[in-house]
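> just a sequence and a predicted model for now, questions to come.
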Amino acid sequence: MFGMGHIVHGTCERAAVSIDPREVVGWFDRVRRDLPWRRPEVSAWQILVSEFMLQQTPVARVEPIWRDWIARWPTPSATAAAGAADVLRAWGKLGYPRRAKRLHECATVIAAEHGDVVPEDVEVLLTLPGVGSYTARAIACFAYQQPVPVVDTNVRRVVARAVHGLADAGNPSAKRDEADVAALLPDDDTAPRFSAGLMELGALVCTARNPKCGVCPLSHCAWRTAGFPPSTAPVKKVQKYAGTDRQVRGRLMDVLRASDAPVTRAQLDVAWLTDTAQRDRALDSLLVDGLVEQTEDGRFALAGEGANAGAGAPSRGARGRMQPLRSRADNSEGADAGAGAPSRGARGRMQPLRSRADNSEG
């Protein structure tokens, strides 16, 4: 069952070593981190919240904000009843606040259309705002104990090394990657723990840099057997943060989160004095994403707090000109959305036509 076999990976067929689920599950049971969203009393909604927050954000930053969030809004209906601005403030410095907006939209749909209960079917989960392939399967697996493949960056790395003998997983392919992991799933009730264990193994031991092979629980690893051949992929440039549109967006959001009333353009301008064109671009993208609104008198506020903005009123761009409006809809999840992917606005919210220059923000 766990011996040698042939698995098609990429364009080449390679002899593959399988992973013994018993080794992964046994190791996970011994060393698993005591994360609050893994505890048995946690609801499917609370697991969903953790999955939204953990997209592109380290566990250490997520945990305190997740605890505060769940204490304040333990159910979808509680989150849906909150104002969008309150949700954006509670998201704080987790970064990529479009996730917070989508989480609020997701809560609204679950409360209104699913009886305040998170769906357990993957296909139904995929219809929710902000829920993509990974998040849908993670909820089905970790909240409802379903034997479905859950594939993140850590899992892809473990499988690439242990099964295919490759230093890294290369470009992602949802169909191929999910098939790889599905072939490894045990056919008993340990499948969810196996999935969690693969993720933990990639996060703690089989890391991208300096893997701790000496403490790896796997008795068979194709990469180790091959002598740890180095990666042949081009070295990825480390994404900088300082000076990016993402940083500027974060500075502007900081000003708005700190105020309980709309702010003037002058108050926003002082948040970034280095490059006024970049600041304009960042503010325009926040307007397009529906994270920021502009009032009739030209001030700016978090979504839902543009007190003077009448229904259907046109929006001004960052340079003060009036712009036509349109509604936007997108159901991809934050972590999986490609550069330039559209952002789902609040249902029926009219937004400026300006194209987005940045797909993320601090």
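All right, it came through fine.

> drop to CA atoms for contacts and neighbour counts, all remaining ones
Will do.

> residue 169 touches residue 156, doesn't it?
Yes: under the criterion of CA atoms under 8 Å, residue 169 makes contact with residue 156 at 5.8 Å.

> ok, and what's touching the host helix or strand of residue 14?
Using DSSP states H and E, the element containing residue 14 is strand 12-17. Strand 12-17 is contacted from outside by 2-8, 162-165, 220-222, using CA atoms under 8 Å, 6 or more residues apart in numbering.

> at 7 Å what do you get?
3, 4, 5, 6, 7, 8, 162, 163, 164, 220, 221, 222 (CA atoms under 7 Å, 6 or more residues apart in numbering).

> closest one of those to residue 182?
Of all those, residue 182 sits closest to residue 7, with 12.1 Å by CA to CA.

> ok but the closest one is inside a strand, no?
Yes: per DSSP: H, G, I helix; E, B strand; the rest coil, residue 7 lies within a strand segment.

> next, count neighbours for it.
18 (other CA atoms under 10 Å).

> which parts of the helix or strand just after the strand holding residue 14 are buried?
Beyond strand 12-17 on the C-terminal side, the first helix or strand identified by DSSP H and E is helix 21-31. Of the residues in helix 21-31, 21, 24, 25, 27, 28 count as buried by neighbour count, 16 or more other CA atoms under 10 Å.

> chain center to the longest helix along the chain, what's the gap?
Counting by DSSP state H, the longest helix found in the chain is helix 98-113. In terms of CA atoms, centre = their mean, to the nearest Å, the centre of helix 98-113 is set 14 Å apart from its chain centre.

> nearest the middle, which residue of this protein would you pick?
Taking CA atoms, centre = their mean, the centroid of the chain lies closest to residue 55, which sits 2.7 Å from it.

> tell me how far it lies from residue 93.
14 Å (CA to CA, to the nearest Å).

> ok, now residue 230?
Distance from residue 230 to residue 93, counting by CA to CA: 36 Å.

> who has more neighbours, these two?
A direct count of neighbours by other CA under 10 Å for residue 230 and residue 93 places residue 93 higher, at 16 against 10.

> what ranges do the strands span in the stretch 251-362 of the chain?
292-294, 300-302, 315-316, 322-323, 325-326, 351-352 (DSSP state E, counting those that start in this stretch).

> how about JSON lines for the ones you listed, with mean neighbour count and distance to residue 66 added?
What follows is these, written out as JSON lines (neighbours: other CA atoms under 10 Å; distance: least, CA to CA, whole Å):
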{"stretch": "strand 292-294", "mean neighbour count": "26", "distance to residue 66": "23"}
{"stretch": "strand 300-302", "mean neighbour count": "26", "distance to residue 66": "21"}
{"stretch": "strand 315-316", "mean neighbour count": "24", "distance to residue 66": "33"}
{"stretch": "strand 322-323", "mean neighbour count": "13", "distance to residue 66": "37"}
{"stretch": "strand 325-326", "mean neighbour count": "16", "distance to residue 66": "33"}
{"stretch": "strand 351-352", "mean neighbour count": "23", "distance to residue 66": "30"}
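
> adding another structure so you can compare the two:
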Amino acid sequence: MTLDAAAVTGWFREHARDLPWRRPGFSAWGTLISELMLQQTQVARVVPVVEEWLRRWPTPADLAAASQADVLRAWGRLGYPRRALALHACAAAIAERHGNRVPEDVDELLALPGVGDYTARAVAVFAHGGRHPVVDTNVRRVLARAVDGVAQPAAPSARRDLPAMSALLPEDLEEQRLFNAGMMEIGAVLCTARAPRCDECPLRRSCAWRAAGSPAHDGPPVRRQPRFEGSDRQRRGRVMAELRASDVPLTEAELARAVPEAARILEGLERDGLAARAEGGWALPA
């Protein structure tokens, strides 16, 4: 079976969620911010933060001029705050190297701090209208099921995944943009990892996995996200919340009252550039 690209684009036109970065006139800078924020973070949590960042820092130069402390406070509870520092560095690079304009070329995008294969192509396609395959976790799962007929994708491989998606792209630039976005949307809301809604999927008539009877995954165990409760990720988040909420340095003892293992957590945050020793204790980096 072959994947029905027209079914994907037709469905997306009718059913796409109304998200800020999909609206006409949304800036390339906003697209880059949203793509970095959306990594491992739910859409509903990202939307208000993206909108607030663009009000506060409408251009890369505006963000580059902000302090790291302000950027980390504005990041709030999105998680994985090293992404905030990457965005800050990315903004400085765009302002200095590209005249405050987000580049269109994939290689130039890849040279920016914090920008990888997926983000570079997503910005090139969704912000600038370029023709490139955009492959995230959701797209890989749709390709595995609809094209390969298996329940779960193999480990990520740019050498395999990008050509597989590229071979399916419509020739028309607008159609390929919609196809890229539609495949992501199908994976996010219909062809989910644990509870696919096959009866609602526009690919149900051409899906190789459905045609085979939706066989169970028979490969290596799918890696699951470790539990958050009681993890160092949770402890790091609590320490960061304390630092964000304070206008003055906090002592290790004060932080330990909130997070018993604060001393060890602070060492890791310092290595990652997320916390700094200050007179009187610990604070966000300047």
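Right, received. Where do you want to start? None of these values were measured; they are calculated from a predicted model.

> now for the longest helix of structure 1, which elements pack on it?
On a contact count with 3 or more CA pairs under 7 Å, 6 or more residues apart in numbering; DSSP states H and E, helix 98-113 of structure 1 meets helix 76-81, helix 84-91.

> give the residues shared as contacts by residue 169 and residue 156 of structure 1.
Joint contacts of residue 169 of structure 1 and residue 156 (CA under 7 Å, 6+ apart) do not exist.

> let me know the outermost residue of structure 1.
Distance to centre of structure 1, CA atoms, centre = their mean, peaks at residue 297 (35.3 Å).

> what does the helix or strand harbouring residue 180 of structure 1 correspond to over in structure 2?
Here residue 180 of structure 1, judged by DSSP H and E, is contained in helix 174-184. Using TM-score structural alignment, helix 174-184 of structure 1 corresponds to residues 158-168 of structure 2.

> can you give me how far the matching stretch is from the chain middle?
Worked out by CA atoms, centre = their mean, stretch 158-168 of structure 2 lies 20 Å from the chain centre.

> then stretch 12-28 of structure 1?
The answer for stretch 12-28 of structure 1 is 27 Å, by CA atoms, centre = their mean.

> map residue 69 of structure 2 across to structure 1 for me.
By TM-score structural alignment, residue 69 of structure 2 lines up with residue 85.

> likewise residue 226 of structure 2?
In structure 1, residue 226 of structure 2 lands on residue 239 (TM-score structural alignment).

> what about its match, how many residues nearby?
For residue 239 of structure 1, using other CA under 10 Å, the count is 7.

> rewinding a little: run the angle between the helix holding residue 180 of structure 1 and helix 21-31 for me.
90 degrees (axes from the mean of the first three to the mean of the last three CA atoms, to 10 degrees).

> could you point out which element follows helix 174-184 of structure 1?
helix 191-204.

> same for that next one, what does it pack against?
Applying 3+ CA pairs under 7 Å, 6+ apart, one finds that helix 191-204 of structure 1 makes contact with helix 21-31, helix 153-162.

> got the ones you listed as TSV, with distance to residue 269 of structure 1 columns?
Shown next, in TSV, are those (distance: least, CA to CA, whole Å):
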stretch	distance to residue 269 of structure 1
helix 21-31	49
helix 153-162	38
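
> which one, of those, ends up nearest to residue 187 of structure 1?
helix 21-31 (9.9 Å).

> quick one, that closest one and helix 191-204 angle?
Helix 21-31 of structure 1 runs at 70 degrees relative to helix 191-204, counting by the same axes, to 10 degrees.

> helix 21-31 of structure 1: average distance to aligned residues in structure 2?
Comparison of helix 21-31 of structure 1 with structure 2 after fitting gives an average deviation of 0.6 Å (mean CA distance after the TM-score superposition for structure 1).

> find me the equivalent region of that helix in structure 2.
Going by TM-score structural alignment: helix 21-31 of structure 1 matches residues 5-15.

> and the spatially closest residue to residue 162 of structure 2 that is not a sequence neighbour, what does it touch?
Closest residue to residue 162 of structure 2 apart from its sequence neighbours, by CA to CA, 6 or more residues apart in numbering: residue 133 at 5.9 Å. Applying CA under 7 Å, 6+ apart, we find residue 133 of structure 2 in contact with 121, 162, 165, 166, 180.

> now do residue 58 of structure 1
No contacts exist for residue 58 of structure 1 under CA under 7 Å, 6+ apart.

> what do we get in structure 2 for it?
In structure 2, residue 58 of structure 1 lands on residue 42 (TM-score structural alignment).

> that match and residue 254 of structure 2, how far apart?
When CA to CA is the yardstick, residue 42 of structure 2 and residue 254 of structure 2 sit 32 Å from each other.

> what do you get for residue 9 of structure 2?
Applying CA to CA, the value for residue 9 of structure 2 to residue 254 of structure 2 is 54 Å.

> residue 262 of structure 1: neighbour count?
The burial count for residue 262 of structure 1: 20, using other CA under 10 Å.

> try residue 102 of structure 1
Residues near residue 102 of structure 1, counting by other CA under 10 Å: 26.

> map it onto structure 2.
Per TM-score structural alignment, residue 102 of structure 1 is aligned with residue 86.

> how about that match: what's its closest non-neighbour residue?
Among residues not flanking residue 86 of structure 2 along the chain, residue 114 sits closest, at 5.1 Å (CA to CA, 6+ apart).

> how many other residues sit next to the aligned residue in structure 2 for residue 289 of structure 1?
Counting by TM-score structural alignment, residue 289 of structure 1 corresponds to residue 272 in structure 2. Around residue 272 of structure 2 there are 13 other residues, counting by other CA under 10 Å.

> just to revisit the earlier point, the residue nearest to residue 86 of structure 2 matches what in structure 1?
For residue 114 of structure 2, the aligned position in structure 1 is occupied by residue 130, per TM-score structural alignment.

> which residue ranges of the stretch 151-286 of structure 2 form helices?
For the stretch 151-286 of structure 2, applying DSSP state H, counting those that start in this stretch gives helices covering 158-166, 173-189, 208-211, 232-245, 252-258, 262-271.

> flag every buried residue along the longest one.
For helix 173-189 of structure 2, the neighbour count (16+ other CA under 10 Å) marks 175-188 as buried.

> what residues does it touch?
Taking CA under 7 Å, 6+ apart as the rule, helix 173-189 of structure 2 contacts 5, 8-9, 12, 125-126, 129, 131, 133-134, 138-139, 141-142, 169-170.
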